[in-house]
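**Student:** what follows is a predicted protein model with its sequence.
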Amino acid sequence: MIVLALWTFGEGMIEVLEVKMWQERCRSWDTATHLDNVGLFQNGDVVIGGLINFHNLPTAQDLTFTSLPDLKPCVNFQGGPLRWAQAIVFAVEEINQDPFLLPGLRLGYQIMDSCSRHPFSLRGALAMISGGNRSCDKTGPVRIIIGEGSSTQSIILSRTLSPLHVPVISYQATCSCLSNRREYPNFFRTIPSDVYQARAMAHLAKLFGWTWVGAVGADNDYGRLAVQVFLEETQGSNICLAFFETLLRERLAQDVARAASTIEGSLARVILVFAWHGDVEQLLLELLRRNITDRQFLASEAWSTSTSLLSKPHLYTLTRGILGVAIRSAPIPRFKEHLTQVHPSRYPGNVLLKELWEETFGCSLALNTSGPPTNNLPLCNGSESLEGIQNTFTDTSNLRVTYNVYLAVYSAAHAFHSLLNCTAQTSSSSNKTSHCSTTQEINLAQLLEHLNKVQFTTKLGESFYFQEGGIPAVYDLVNWQDALDGTLRCVTVGRMEGSTLTISESAVVWTASANRVPVSVCSEECPPGTRKATKKGQAVCCFDCLPCAEGEISNSTGSTKCDTCPPEFWSNSFRTACVPRDIEFLSFTDTMGITLTTVAVSGVVTTVAVAVVFLYNRQTPIVKANNSELSFMLLLSIKFCFLCSLVFVGRPSLWSCRVQQAAFGITFVLCLSCILVKTIVVLAVFCSAKPGSTALMKWFGPRQQRGSVFLFTCIQVIICAIWLSLSPPSPHHNSGLQGSKVILECEVGSVVGFALVLGYIGLLAAICLLLAFFARKLPDNFNEAKFITFSMLIFCAVWIAFVPAYVSSPGKYSVAVEIFAILASSYGLLVCIFAPKCYIILVRPENNTKKFIMGERLRGQ
């Protein structure tokens, strides 16, 4: 019926019906047809799709609910992304002219605006792969999409297109999550992962000692995951994140105000910023309004080379000195000429060129298409040219993202070349025709496989291949410095390849016109001599500096612990070094040693003098009456007691330690033995005067007296011999008493042996005291029992007080206490026993007669 109708009504009616049928076929699947005209389009045998954010802000949403919701036109045109789109156009033209790459096959392109929002990018991607809204222009469905610039949009695109096996090659999405080939098998990118960018910033923080840094990031996968990777890279290196603020474009004013307040109140002077340049500009303006100009910014690749920010003189006080990680720069031969030849006449009716012309020349192109309204500008006369124009669009001095886009097109072309089994004409096979398999044979799943295996050499002679969907990491480290014309320029000061970072520190200009590396720490590093002590409830980067304890040092800045000095060393006053300890002992040269030596020598002299007096008057009654033999033996033992105290003075040695304790024990036992025997003799004499006791003195004759003294002394000698043979005293370096000094002292060896020596002396002293106490009321002039009692009381009191004093005295003072006890007890014996006799001999010689002594005896009876 339709064929007959067409034949009947003639050729004119056929044309009308064809138009109506074409219109039906061109019907859009949504009402946002105004978005279909924003882009660049060229048909071909194989069409490459592109999603580029020519605009970065959608218009405000209509919330009146009086019309159907739809995507509105985007605003805020950007010249840089238009240069990226031209990189696709330029690369496609190069490939179409290349007889070796895709010979006999013509590439086309369909580039649409993503508006930096996922609804726009997703709509554009679905339209392109379905051949959708632009089927009226007879462009076929795209087989591969180059985009998106944002990580979040790329994640959405990859997840959406993965079931359809449509490859997505991003030129700027850096989220490390996109390296997961299981979740994003169709995703590729010509830019390194954020892992390497964050690693570069972590290296910079470690290099310059920034331990307290802040972070500001876009409120999406790009910003949040980049900061997360930075934290992972700095884990265990004492670098802490002071704060993390996010910026969402829909609530940018509130987020910027909050982030600025946080920056203002933080001690962090270094701020990491992972955001787009437009958002960063608003943050910088807010900081400038608050007069916060002393922060050092570390810029991510998203804005580290932003010409828009570099061209804002009012921001120079903040942006001068910015250090950033940038996508590596590479030239594209003849691309500058291509850009300057761009003209509306080559792309009639193109909305993007209309906006570029309005921005560049201040005139409006007359278009017959719908687009953003004109700004009441005069019409362009058509003679305008980009030759000699310097702006964001024509700037090819540092092609970074642009070069990534260029590489993405070539990687797609090589994948098509491999998939379609293309052969090229060569000189050796001139009869062989250039051809590729038909485009109907393109299988998207196979295209993904070939894209994974793409490997070619770029025009710069570099090898290109995909590694986990990305490319090997190569970054430039850039610094914003003053140019000769008073503007700011982006200067390369270093490079990072893989995990290796190199930077020329002397070439870096720091922020706020400082000529030194900024300091960004929560707490200043602890100086030598102190250690870090983390503040409770705060990050490890916030700490107090505590001085090292005595005997401990820290000889480096930022020590977390103090090291203990070796036993023979001690810390200096600054706690920064171990110095040899002073060796301390009771020497003959110090004041205490001289004093004790003088007292001991004086005791020896006094004892000798008493002995001389007794020897000279040995025939006098008072000497005879007091048992002259025992008296001389006692004086000899007292002299030995004084002399043995000198052995304790001086540097302890193996022999001095053994001699001093043995001499002390034996001489005092000898002394006490003489006193004990004298006391026993006195008691025996008085007891023999009683009836029936005349034979008592036979048992205490001179021989028995000498034998008793010898016996009592031999017991001590045996104790000392056993002690010295089993566990003798020895020199000991005591480092635990006084920190900065080593006390050189004699260690007693066997405590049991030392206790037996002292115990035996105490036993003899107690017996002497007891016997003398019983004989205290005997006649004074005849016996010395009363004086022996006094001497024994003094002796016992001295040695009872000696024990706690000796134990509690540190170092050489314990030796001094022992010497003092020896001297005090020796003087007590000498004075109490011999002073009264010497007084009678020297001062009252008239009483030194037998009659006087016998008279006293008779009165005593």
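**Tutor:** All right, it came through fine.
**Student:** going forward, measure contacts and count neighbours with C-alpha atoms only.
**Tutor:** Will do.
**Student:** checking the closest residue to residue 61 other than its chain neighbours next. Helix, strand or coil?
**Tutor:** Among residues not flanking residue 61 along the chain, residue 72 sits closest, at 7.7 Å (Cα to Cα, 6 or more residues apart in numbering). Reducing the assignment at residue 72 to three states with DSSP: H, G, I helix; E, B strand; the rest coil gives coil.
**Student:** do a quick rundown of the strands in the stretch 601-750 of the chain.
**Tutor:** With DSSP state E, counting those that start in this stretch as the criterion, the stretch 601-750 of the chain has strands at 730-734, 741-747.
**Student:** ok, which of those comes nearest residue 151?
**Tutor:** Nearest to residue 151 among those is strand 741-747; the distance by Cα to Cα comes to 67.2 Å.
**Student:** put this next to the first one:
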Amino acid sequence: MLFLVVMVSFHLVKQSDTCSSLPQLSLDGDYIVGGLFQLHEKYGGTGPATDTENRKPEVLQCHRFKFSSASYQQIQVMRFAIEEINNSTLLLPGVSLGYEIFDYCSDLLSYGAALEFLTQKGRGAIPVWNGTNYRPKVISVTGPFGSSQTISVAPLYMSEMIPMVTHGATSVQLSSKNRFPSFFRTIPSDKYQVESIVRILQQFNWNWVAFIGGDNDYSRDALTVFQDKIRPANICLAYQDTIPQNQSLIGRLFNNIAMFNVQVIVVFANVEFVIPFIQKAIDLSVKEKIWIASETWSMNQELIKKSQIERIGTVLGVTVQRHKDLRGFDEFINNTVKSRHENACTDMDLKERCGQICSDCNSTSAQTIIGEDPTYSFVIYSAVYAVAHALHNVLRCGTGNCANSEIIAYPYMVSELHLL
């Protein structure tokens, strides 16, 4: 075990020493907020990176997958919130927040980024635990978005009580404080979303339905809750299935839906599963269905713009309650686009190992970023502010200057005392 820890530490030091990150993905500060966002998604890409069945064994990298402008917008919301806090004279006066943001495209490819947040502040290595406290690189972690990704990576941070404040992980599993003592979220549990969907079905007397999900905890946990809720509501689950990752097999689901004569389809899945599923429905000329959308895709801009999507029927969806637009965000984006520059890491071999490579980040227009679905903007903004207020209390800033405080804040202080 000691050998493994030392090897991990060495790898992280070498990576951080040899590959500079995009300036818009890192900022130094007195306390660092970590960010895990899915900048690149597996669905919709091209080439060997997305051919999971036939490709030759090789090391895959996030930047070979499809770029997500929606996730890029969410990163900008996090940056915007931190800049706003740093400019405030009331919240954390005299203390600067920084950030370190990594692309979390999959558990396998992104564990190095997750481990980076555990490195000891100022030393760049994960120490062997000796019974004493150490200051990890980050004071908290925002993200990742998905429930399965969060459940997978959370144990790394729970052991040190590093607060994870997520904006999208809605699985009911994450409500267990025994398993996830320093996990928090600014979005409701799926329990409430499923209850809303069942009420929609009851309202329109739709009692013969299909439930389609993805192969992850988000969908599986929702199905369990859904089955519990429909029994007393006299709703029959006529058909249930999982969207296969092999897109050539998706047509089988529609054959089964037709065979069971189902007109109402609840699609409770992440957008990377839903987009090829809905595209197949369009290709097969599936018509006059009622689609109930979960919050992950109900307002997705890529789906709304798809050609002939209006032919598949009527789509009703559940979404996160939107708040007013973030004042000053559009101006922040315009300034970001004007001032950004290319990644300093130019060696192609090093770029393959760099956890923050994003060539599309430098070419995405301000209009594209601003025009993305803002559903998760406020919950990301709230996640950052929740950590900032907790840190403000830990440092006993009051209305004075935090810089005069002799207190050194550790992540467990933020979790145990002020985010509960």
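**Tutor:** Yes, it's here. Worth saying up front: this structure is predicted, and the values here are computed from it rather than measured.
**Student:** center of structure 2, which residue is that?
**Tutor:** Residue closest to the mean C-alpha point of structure 2, counted by Cα atoms, centre = their mean, is residue 145 at 1.7 Å.
**Student:** that one: what's it in contact with?
**Tutor:** Residue 145 of structure 2 makes contact with 36, 37, 38, 166, 167, 168, 169 under the criterion Cα atoms under 8 Å, 6 or more residues apart in numbering.
**Student:** could you rerun that using 10 Å?
**Tutor:** By Cα atoms under 10 Å, 6 or more residues apart in numbering, the residues touching residue 145 of structure 2 are 36, 37, 38, 71, 104, 166, 167, 168, 169, 170, 270, 296.
**Student:** can you check residue 227 of structure 2 too?
**Tutor:** For residue 227 of structure 2, the contacting residues are 194, 211, 235, 236, 237, by Cα under 10 Å, 6+ apart.
**Student:** try residue 391 of structure 1
**Tutor:** For residue 391 of structure 1, the contacting residues are 79, 80, 307, 308, 359, 360, by Cα under 10 Å, 6+ apart.
**Student:** could these go into JSON lines alongside neighbour count?
**Tutor:** Formatted as JSON lines, the contacts of residue 391 of structure 1 follow (neighbours: other Cα atoms under 10 Å):
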{"residue": "79", "neighbour count": "22"}
{"residue": "80", "neighbour count": "21"}
{"residue": "307", "neighbour count": "17"}
{"residue": "308", "neighbour count": "16"}
{"residue": "359", "neighbour count": "15"}
{"residue": "360", "neighbour count": "18"}
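**Student:** re earlier: in TSV, list the strands of the stretch 601-750 of structure 1 along with mean neighbour count and distance to residue 165 of structure 1.
**Tutor:** Conversion of those to TSV gives the following (neighbours: other Cα atoms under 10 Å; distance: least, Cα to Cα, whole Å):
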stretch	mean neighbour count	distance to residue 165 of structure 1
strand 730-734	18	81
strand 741-747	22	81
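**Student:** out of those strands, which is closest to residue 634 of structure 1?
**Tutor:** Minimum separation from residue 634 of structure 1 across the strands of the stretch 601-750 of structure 1 (Cα to Cα) falls at strand 741-747, 28.6 Å.
**Student:** where does the closest one end up in structure 2?
**Tutor:** Mapped onto structure 2 with TM-score structural alignment as the criterion, strand 741-747 of structure 1 occupies no residues.
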